[in-house]
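Q: What follows is a predicted structure for the sequence shown.
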Amino acid sequence: MRAIVYEKTGDSDVLREAERPVPEPGPGEVRVRVVRSGVNPTDWKSRRGRLEFPEAVPNQDGSGVVDAIGPGVEGLRTGQRVWLWEAAWQRPGGTAQEYVVLPERQAVPLPDGASFDLGASLGIPALTAHRCLTVADGGPDRLAPGALDGRTVLVAGGAGAVGNAAIQLARWAGAVVVTTVSSEEKAALARAAGASHVVNYREEDAAGAIRAAAPDGIDIVVEVAPGPNAGLDAAVLAPDGVVAVYANNGGDEITVRVRELFTRNIRYQFVLVYTVTEAAKLAAVEDVSAAVAAGAIRVGTEAGLPLHRFPLERTAEAHDAVEAGTVGKVLVDVAGDE
């Protein structure tokens, strides 16, 4: 089978195409014929940062068809369409290859009507968004229609992959969603995703605009740039609000005014989906699947998430596109749709 591999860390030119044996599933595992591989920032960061195995295949997310089943697998069958998550976390084999073997729990049935493009776009972005939306004081710890009724959510960077998923999941759960963007192009994408109010922080008083949209304050901030946005978040949060931080865009340091936050019982919650509890991951997988089945999560420009496609042999270019901040979702076409 064709696979994209790397044996050392570095720029994207460490990625190369190779022929590898088709792997066999062991107990509790399934083999999936990969159709799409999704690229996330952690994929290029891992490629640059560390290599835990003599050789690795990149990319955490994907979609495809179950091709073989190992002993003890009960919830999946051959021929079933699935979406994949955390394929390369503490494992050498990600989704940038024609076949991947995974524990059964990491291959999730893809509902009828959901495309392989959508399946490969879920994974880490959707699970991260779910976690950010379920860490507020008093809950909810699960998402479903009505779970966020009465809550107001601020999504920083609503045109990103996590931001897009957060907007769609929050709206499905009943929240009023405000989002910040840096251009009119991104504003159009955030509106397409379903944001109730869109604020261009480069062209208007962001705090004033957010306060006008949410007079009682923001309950949950889904935060991609905690350092640059610390002052804005403090200015718009409601009492007992939470800032759920899932990235460090703009730097690793945060400066806050302590009294301004503790008098309102404001909380910062840092989120890395790879290291949250197993229970939290599986709850997120279940809720995201329910949202997909309900048609509440979509992809494409009309859903606020443009798709950018690369063939398998150009996976390095796909990594470069994500590292360069391409707006939308970068996918690798590993095989054609059935």
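A: Received the coordinates, thanks. Numbers count the residues shown, from 1 in each chain.

Q: alpha carbons only for contacts and neighbour counts from here, please
A: Will do.

Q: Give me the distance between Asp320 and Thr95.
A: Between Asp320 and Thr95 the distance, using C-alpha to C-alpha, to the nearest Å, works out to 17 Å.

Q: Neighbour count: the two, which is higher?
A: For Asp320 versus Thr95, neighbours defined as other C-alpha atoms under 10 Å are more numerous around Thr95 (34 against 16).

Q: show me the contacts for the more buried one.
A: Residues in contact with Thr95, defined by C-alpha atoms under 8 Å, 6 or more residues apart in numbering, are Val34, Arg36, Ser37, Gly38, Val57, Pro58, Asn59, Gln60, Asp61, Gly62, Ala87, Ala88.

Q: Among these, which lie within strands?
A: The members of the contacts of Thr95 that map onto strands under DSSP state E are Val34, Arg36, Ser37, Gly38, Asp61, Gly62.

Q: by contact count, what packs against the longest helix seen in the chain?
A: Residue-count comparison of every helix in the chain, with assignments taken from DSSP state H, identifies helix 278-293 as the longest. Packed against helix 278-293, as judged by 3 or more C-alpha pairs under 8 Å, 6 or more residues apart in numbering; DSSP states H and E, are the following elements: helix 123-132, helix 161-172.

Q: Repeat the analysis, applying 10 Å as the threshold.
A: In terms of contacts (3 or more C-alpha pairs under 10 Å, 6 or more residues apart in numbering; DSSP states H and E), helix 278-293 is packed against strand 107-109, helix 116-121, helix 123-132, helix 161-172.

Q: Any chance of a markdown table for these, columns mean neighbour count?
A: Written out in a markdown table, the entries for those read as follows (neighbours: other C-alpha atoms under 10 Å):
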| stretch | mean neighbour count |
| --- | --- |
| strand 107-109 | 23 |
| helix 116-121 | 28 |
| helix 123-132 | 26 |
| helix 161-172 | 28 |
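
Q: can you give me the strands in the stretch 201-338 of the chain?
A: Using DSSP state E, counting those that start in this stretch, the strands of the stretch 201-338 of the chain run over residues 218-223, 237-245, 267-270, 307-311, 329-333.

Q: Out of the ones in strands among the contacts of Thr95, which comes closest to Thr263?
A: Top of the list for closeness to Thr263, among those and by C-alpha to C-alpha, is Asp61 at 41.1 Å.

Q: Is the closest one in contact with Val82, as I believe?
A: No - between Asp61 and Val82 no contact is recorded; they are 11.0 Å apart, counting by C-alpha atoms under 10 Å.

Q: joint contacts of these two?
A: Contact criterion C-alpha atoms under 10 Å, 6 or more residues apart in numbering; residues bridging Asp61 and Val82 by contacting each: Gln106, Gly119, Ala120.

Q: want to compare, so here's the second one:
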Amino acid sequence: MKAIVYTTTGTPSVLDLVDRELPEPGPSEVRVKIAVSGVNPTDWKSRVGGGPGQELPFPEVTPNQDGAGTVDAIGAEAADLAPLLEVGDPVWTFLSQHQRATGTAQEYVVLPVEHVVALPEGVSLDVGASLGVPAMTAHRALTVSEQGPSRLAPGALDGKVVLVAGGAGAVGHAAIQLARWAGATVVTTISSDAKAALATAAGAHHVVNYRTGDAVAEIQAVAPDGVDIVVEVAPGPNAALNLAVLANHGTVAYYANNNGDGVTLDVVPHFAKNIRYQGLLLYTVGEDALAVAAEDITAALRDGALPVGEEFGLPLTRFPLEQTAEAHAAVEADTVGKVLIDVAG
């Protein structure tokens, strides 16, 4: 089978296309024939590591956490753990390369059955490959506030106001869609008219250009009683804005630290408003939280709530498997939307 590998950290040039033996699933594993591999910032950051030449956890690594394809083989115990999963079923995968040597930038991948999720009928493999890191991160961000909810479903966020920082990014896009599906009023901050159009297409009720106007005043006009949840990509630069617009018992759920090395908080007004800063990282959040996210995301998929493509606010940029290096470079260069690799040609 064809696979992309690297044996040392570094630039995209360390990625090579090679032939490898077809892997066999263990008792609690599933082999997936990958059609589309999704690329996330975490993928190129893992490839770069601490710098060129850093020792890898495995002699050889195949990158990419997310993907979609069809079930190709099922281990004996996996068949008992997921009795409804059958060979040929379309599926999406998540955390495919976490603590493992091989991810989805290859024709076949063997995964724990818990990280292989059936795609509902009619949901495309492009959607499946665009879930994983973005959608599960967004789900977690929307379910960690002090006053709930702990699960997402239609009506779960009724009466809540959600502010999504960076609504044109992949996580921001998924957060807008999931929050809208769950009944929230969704506000998002963006930096250009083009990104405003994408956030609106994703389903945001209100878009605020933080570069051209008074973002605090615009958000307060939309949410005079305050924002309940902030899905935050840049907690440092946005700390003052978040304090100004958050409601009592509001939560900042942060999953990245874009454009800043730290967060400086004015302590008294934060504890006076009972504000919670909640960090989240999929790699350490635990299997129970991941399983809940997969279930809720699947329900949203059944309702058609997570479409992709420019007309739905998430442009797709595609590369063939042999151009995985270019795909990684595109994500590293902050290409707007989702970068996908067509593994199956």
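A: Sure thing, it's come through. Note that the coordinates shown come from a computational prediction; the quantities given were computed from them, not determined experimentally.

Q: still on that earlier bit, so for Asp61 and Val82 of structure 1, which sits in the more crowded spot?
A: Set side by side, Asp61 of structure 1 and Val82 give different neighbour counts by other C-alpha under 10 Å, the larger being at Asp61 (29 against 25).

Q: what does the more buried one align to in structure 2?
A: Per TM-score structural alignment, the equivalent position to Asp61 of structure 1 in structure 2 is Asp66.

Q: so where do the helices sit in structure 2?
A: Taking DSSP H as the criterion, structure 2 carries its helices at 41-48, 76-81, 125-129, 132-141, 170-181, 193-202, 215-222, 239-245, 267-272, 287-302, 324-332.

Q: Name all residues that make contact with Tyr6 of structure 1.
A: When contacts are counted by C-alpha under 10 Å, 6+ apart, Tyr6 of structure 1 is found next to 12-18, 47, 51, 53-58.

Q: So Glu21 of structure 2 sits against Val109, correct?
A: No - when contacts are counted by C-alpha under 10 Å, Glu21 of structure 2 is not listed as touching Val109 (11.0 Å).

Q: Neighbour count: the two, which is higher?
A: Val109 (26 against 9).

Q: Can you tell me how far the residue sitting furthest away from the middle of structure 2 is from Gln147 of structure 2?
A: The outermost residue of structure 2, judged by C-alpha distance from the chain's mean C-alpha position using C-alpha atoms, centre = their mean, is Val268 at 33.3 Å. Spatial separation of Val268 of structure 2 from Gln147 of structure 2 under the definition C-alpha to C-alpha is 21 Å.

Q: Next: Ala291 of structure 2.
A: The gap separating Ala291 of structure 2 from Gln147 of structure 2 is 21 Å, by C-alpha to C-alpha.

Q: Of those two, which one has the most company?
A: Neighbours around Ala291 of structure 2 and Gln147, counted as other C-alpha under 10 Å, are more numerous at Ala291. The numbers are 15 against 11.

Q: which residues does whichever residue in structure 1 pairs up with that one contact?
A: Using TM-score structural alignment to pair residues, one finds that Ala291 of structure 2 aligns to Leu282 in structure 1. Neighbouring residues of Leu282 of structure 1 by C-alpha under 10 Å, 6+ apart: Arg105, Gln106, Leu127, Val288.

Q: cool, and Gly328 of structure 1?
A: For Gly328 of structure 1, the residues meeting the contact criterion (C-alpha under 10 Å, 6+ apart) are 121, 159-162, 164, 186, 189, 299-301, 304-308, 322.

Q: Quick one: the contacts of Leu282 of structure 1 as JSON lines, columns for distance to Gly231 of structure 1 too.
A: Output for these, formatted as JSON lines (distance: C-alpha to C-alpha, whole Å):
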{"residue": "Arg105", "distance to Gly231 of structure 1": "40"}
{"residue": "Gln106", "distance to Gly231 of structure 1": "38"}
{"residue": "Leu127", "distance to Gly231 of structure 1": "27"}
{"residue": "Val288", "distance to Gly231 of structure 1": "32"}
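
Q: which of these tops the neighbour count?
A: Among the contacts of Leu282 of structure 1, Leu127 has the most neighbours (other C-alpha under 10 Å), with 27 neighbours.

Q: Just give me the match in structure 2 for that one.
A: Under the pairing rule here (TM-score structural alignment), the equivalent of Leu127 of structure 1 within structure 2 is Met136.

Q: nearest residue to that match other than its sequence neighbours?
A: Nearest residue to Met136 of structure 2, sequence neighbours excluded (C-alpha to C-alpha, 6 or more residues apart in numbering): Ala293, at 5.8 Å.

Q: Spit out the contact partners of that neighbour.
A: By C-alpha under 10 Å, 6+ apart, the contact set of Ala293 of structure 2 is Gly132, Ala135, Met136, Thr137, Ala138, His139, Arg140, Thr143, Arg151, Leu152, Glu287, Ala299.

Q: likewise Leu281 of structure 2?
A: Residues touching Leu281 of structure 2, when contacts are defined by C-alpha under 10 Å, 6+ apart, comprise Val133, Met136, Thr137, Arg140, Ala141, Tyr254, Tyr255, Ala256.

Q: Nearest spatial neighbour of the last one, chain-adjacent residues omitted?
A: Looking back up the chat, that one is Ala256 of structure 2. The shortest distance from Ala256 of structure 2 to any non-neighbouring residue, by C-alpha to C-alpha, 6+ apart, is to Val233 (4.9 Å).

Q: quick one: what's aligned to the one you found in structure 1?
A: Per TM-score structural alignment, the equivalent position to Val233 of structure 2 in structure 1 is Val224.

Q: That match: neighbouring residues, count only.
A: For Val224 of structure 1, the number of neighbouring residues by other C-alpha under 10 Å comes to 23.

Q: No further questions, thank you.
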